[in-house]
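# Predicted model follows, preceded by the sequence.
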Amino acid sequence: MSNNSSGEMSFLDHLEVLRWHLVRAFAGVFIFAVLAFIFKGFVFDTVILAPSDPDFFTNRLLCWLSTELDMPLLCINQEPLSFQNIKMSGQFTTHIWVSFVAGIVVAFPYVFWEFWRFIKPALYSKEVKHSRGAIFFTSILFTVGILFAYYIICPLSVHFLGTYQVSEKVENIVNLGSYIGTITSIVLAGGIIFELPIFIYFLAKVGIVSSEFLRKYRKHSIVLALILAAVITPPDVISQLLVCIPLIILYESGIVIARRIEAKRAKQMANN
């Protein structure tokens, strides 16, 4: 039985309820975006520009590893990048855009919770219980994905793209907007990619994918992970493994999740 005890709602009533959930979700994003706009020193110097700095945690760690393992290629981002702004309003518009993205990232758990509150009345009591767990794991995976992208992929990508040259005659002076666009894209992509087990859960739940299908294309997923790691990391095995292994683990987790859903479905069919 549905949790909605207020009776059937019309289509317009549903739209009105959805509208207020969207308003509250946007308000959450707006509040965090305003805070990010106010504290621009922290957002830009401490967060956004940090992966290009030699003192960044990952850069210092990899340089220490390069000494311990005698692998000089691991020591990255030892020369800070030079940034430039070529538009009159470039820094201001970049400030606004980064603040908005920061608002989305920080407010993501709240935004997801608002959407869950919208669909909650249509769920059965048992489904509501499982949905609460989904909210928790979705938020955790999104956060872990962002941290992984920020601390692992961003420094490696900054080093590779910032030092790559087609000729020694061409100097890399990075446009500020281009750099920030790259960092924000990588971070958001990391958060979304780490939602892979959640996506597989829902796809397996509705029968679109199966554990057999995922096992069949396991080799393809490993190849794609290796290609992605090779593109965004320096040409050494350790850096590529740092990126590749978590992606493979996420895929394998999806196979386990799909298998458990199939086993549960088979058990329910047997009981019926």
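All right, it came through fine.
# Please make it C-alpha for all contacts and neighbour counts, starting now.
Fine.
# tally of neighbours for residue 41?
Residue 41 has 12 neighbouring residues, counting by other C-alpha atoms under 10 Å.
# Please, where are all the helices along this protein?
For the chain, applying DSSP state H gives helices covering 11-38, 40-41, 57-69, 90-119, 125-148, 154-163, 176-193, 196-205, 211-216, 218-232, 237-271.
# Take this one as well and set it beside the first:
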Amino acid sequence: MAKKNLNEMSFLDHLEELRWLLVRSTIAVLILATVAFLISDYIFDVIIFGPTKADFITYRFFCDLSSQLGYSDLICVKEMPFIIQNTNMEGQINVLIWSCITAGFILSFPFILWEVWKFISPALYESEKKHAKLFIFSSSMLFFIGVLFGYYVIVPMSVNFFATFTVSTVVINQFSIDSYIGMVKTSVIACGLFFELPIIIYFLTKVGLVTPEFLRKYWKYAVIIILVVAAIVTPPDVVSQIIVTIPMLIIYEASILISKIVVKNQNKQNG
């Protein structure tokens, strides 16, 4: 049966389209989660638990940077004084399942974007529908860059900080596997979605909910929020905080620029 035009679709038709979007996206996530399950040893030993090792690439980078800046080995990571333990009977099974599902979501993100595009495309102009490939490519790249930023920057900094922080030498850090992997998943997914901000701002500007003036007006508040987040997720040293803050500020500035471009194009069309 031919697909209905937007004007011919009722509210129930839209719900039906949304239902199939969710079904197809879920199937894609589960398929790639199964693939992740088949290589789960590599995912856990090399990827997830990579930041728990003192020779992780990020720690080696900061150690080299410390030497180049003349700080000797001030920010070098020489050991990780903590252990990861499982305290629940079904803990490791749950961790395995949800970690594979998270990996499936990350890997299937471009397909999910394609499904979202097909859902919203009937409401777009013909000239805008031609940009489907650009939308999928740019959104996917931003998401994966955010995921890598979260994994190689936010996660190791957080692990190093919490591993070395102690209120007393009497206390030994023994983190639960749920706590550790939850932190990894939250940091990676949150950064991936945060890097989607320019795309989100594009659509919000298109529908008139956001303007460049609004984003510029609250710029100082955005900077404060970013600085607070950077201070929370990084060790208490200026270098680490700057490394986290700069990409976030660039993303916010890029969002303002995109909003300006959208408004300018809309004014041309209306003029």
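Yep, it's here. Since the structure is predicted, the reported quantities are computational estimates derived from the model, not experimental observations.
# where does the TM-score land?
The TM-score (TM-score structural alignment, normalised by the length of the second structure) is 0.91; 268 aligned residues with a C-alpha RMSD of 2.0 Å.
# so which of the helices of the first structure is the most packed in?
Among these, the stretch with the highest mean neighbour count (mean count of other C-alpha atoms under 10 Å) is helix 154-163, at a mean of 22.
# how close does the residue nearest the centre of the first structure sit to residue 182 of the first structure?
Nearest to the mean C-alpha position of the first structure, counting by C-alpha atoms, centre = their mean, stands residue 191 at 1.0 Å. Distance, residue 191 of the first structure to residue 182 of the first structure, by C-alpha to C-alpha, to the nearest Å: 14 Å.
# aligned partner of the residue nearest to the centre of the first structure in the second structure?
With TM-score structural alignment as the criterion, residue 191 of the first structure lines up with residue 192 in the second structure.
# which residues sit in contact with its match?
By C-alpha atoms under 8 Å, 6 or more residues apart in numbering, the contact set of residue 192 of the second structure is 142, 143, 144, 145, 146, 147, 148, 150.
# gap between it and residue 271 of the second structure?
According to C-alpha to C-alpha, residue 192 of the second structure stands 37 Å off from residue 271 of the second structure.
# ok, now residue 110 of the second structure?
Taking C-alpha to C-alpha, one finds residue 110 of the second structure at 36 Å from residue 271 of the second structure.
# ditto for residue 256 of the second structure
Taken as C-alpha to C-alpha, the span from residue 256 of the second structure to residue 271 of the second structure is 22 Å.
# same check, this time on residue 194 of the second structure
Per C-alpha to C-alpha, residue 194 of the second structure is found 34 Å from residue 271 of the second structure.
# ditto for residue 23 of the second structure
42 Å.
# Ok, residue 66 of the second structure next?
Residue 66 of the second structure sits at a distance of 55 Å from residue 271 of the second structure (criterion: C-alpha to C-alpha).
# One more: residue 63 of the second structure?
Taking C-alpha to C-alpha, one finds residue 63 of the second structure at 56 Å from residue 271 of the second structure.
# before we move on, the earlier item: so what's the match of residue 191 of the first structure closest to, chain neighbours aside?
Nearest residue to residue 192 of the second structure in three dimensions, chain neighbours excluded: residue 146, at 3.9 Å (C-alpha to C-alpha, 6 or more residues apart in numbering).
# contacting residues for that neighbour?
Residues counted as contacts of residue 146 of the second structure (C-alpha under 8 Å, 6+ apart) are 188, 191, 192, 193, 194, 195.
# Turn the residues you listed into TSV, columns for distance to residue 119 of the second structure.
Formatted as TSV, those follow (distance: C-alpha to C-alpha, whole Å):
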residue	distance to residue 119 of the second structure
188	26
191	25
192	22
193	20
194	22
195	22
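# and the two most separated of those?
For those, the maximum inter-member distance is 10.9 Å, found between 188 and 195 (C-alpha to C-alpha).
# so what corresponds to residue 238 of the second structure in the first structure?
Alignment note: residue 238 of the second structure maps to residue 237 in the first structure; criterion TM-score structural alignment.
# distance of its match from residue 145 of the first structure?
Counting by C-alpha to C-alpha - residue 237 of the first structure and residue 145 of the first structure are separated by 22 Å.
# Over to residue 266 of the first structure?
33 Å.
# Same check on residue 118 of the first structure?
26 Å.
# With residue 180 of the first structure instead?
Residue 180 of the first structure is 18 Å from residue 145 of the first structure, where distance means C-alpha to C-alpha.
# Then residue 121 of the first structure?
For residue 121 of the first structure, the distance to residue 145 of the first structure (C-alpha to C-alpha) stands at 30 Å.
# and if you look at residue 217 of the first structure?
Residue 217 of the first structure is 23 Å from residue 145 of the first structure, by C-alpha to C-alpha.
# before we move on, what about residue 88 of the first structure?
Going from residue 88 of the first structure to residue 145 of the first structure by C-alpha to C-alpha gives 35 Å.
# cool, and residue 87 of the first structure?
Separation of residue 87 of the first structure from residue 145 of the first structure (C-alpha to C-alpha) stands at 33 Å.
# With residue 174 of the first structure instead?
As judged by C-alpha to C-alpha, residue 174 of the first structure and residue 145 of the first structure stand 26 Å apart.
# One more: residue 268 of the first structure?
Separation of residue 268 of the first structure from residue 145 of the first structure (C-alpha to C-alpha) stands at 34 Å.
# Could you do residue 93 of the first structure as well?
27 Å.
# what do you get for residue 155 of the first structure?
Distance check for residue 155 of the first structure against residue 145 of the first structure: by C-alpha to C-alpha, it reads 15 Å.
# For residue 215 of the second structure, give me its contacts.
Residue 215 of the second structure is in contact with residue 256, counting by C-alpha under 8 Å, 6+ apart.
# try 10 Å
Residues in contact with residue 215 of the second structure (C-alpha atoms under 10 Å, 6 or more residues apart in numbering) are 201, 221, 222, 252, 253, 255, 256, 257, 259.
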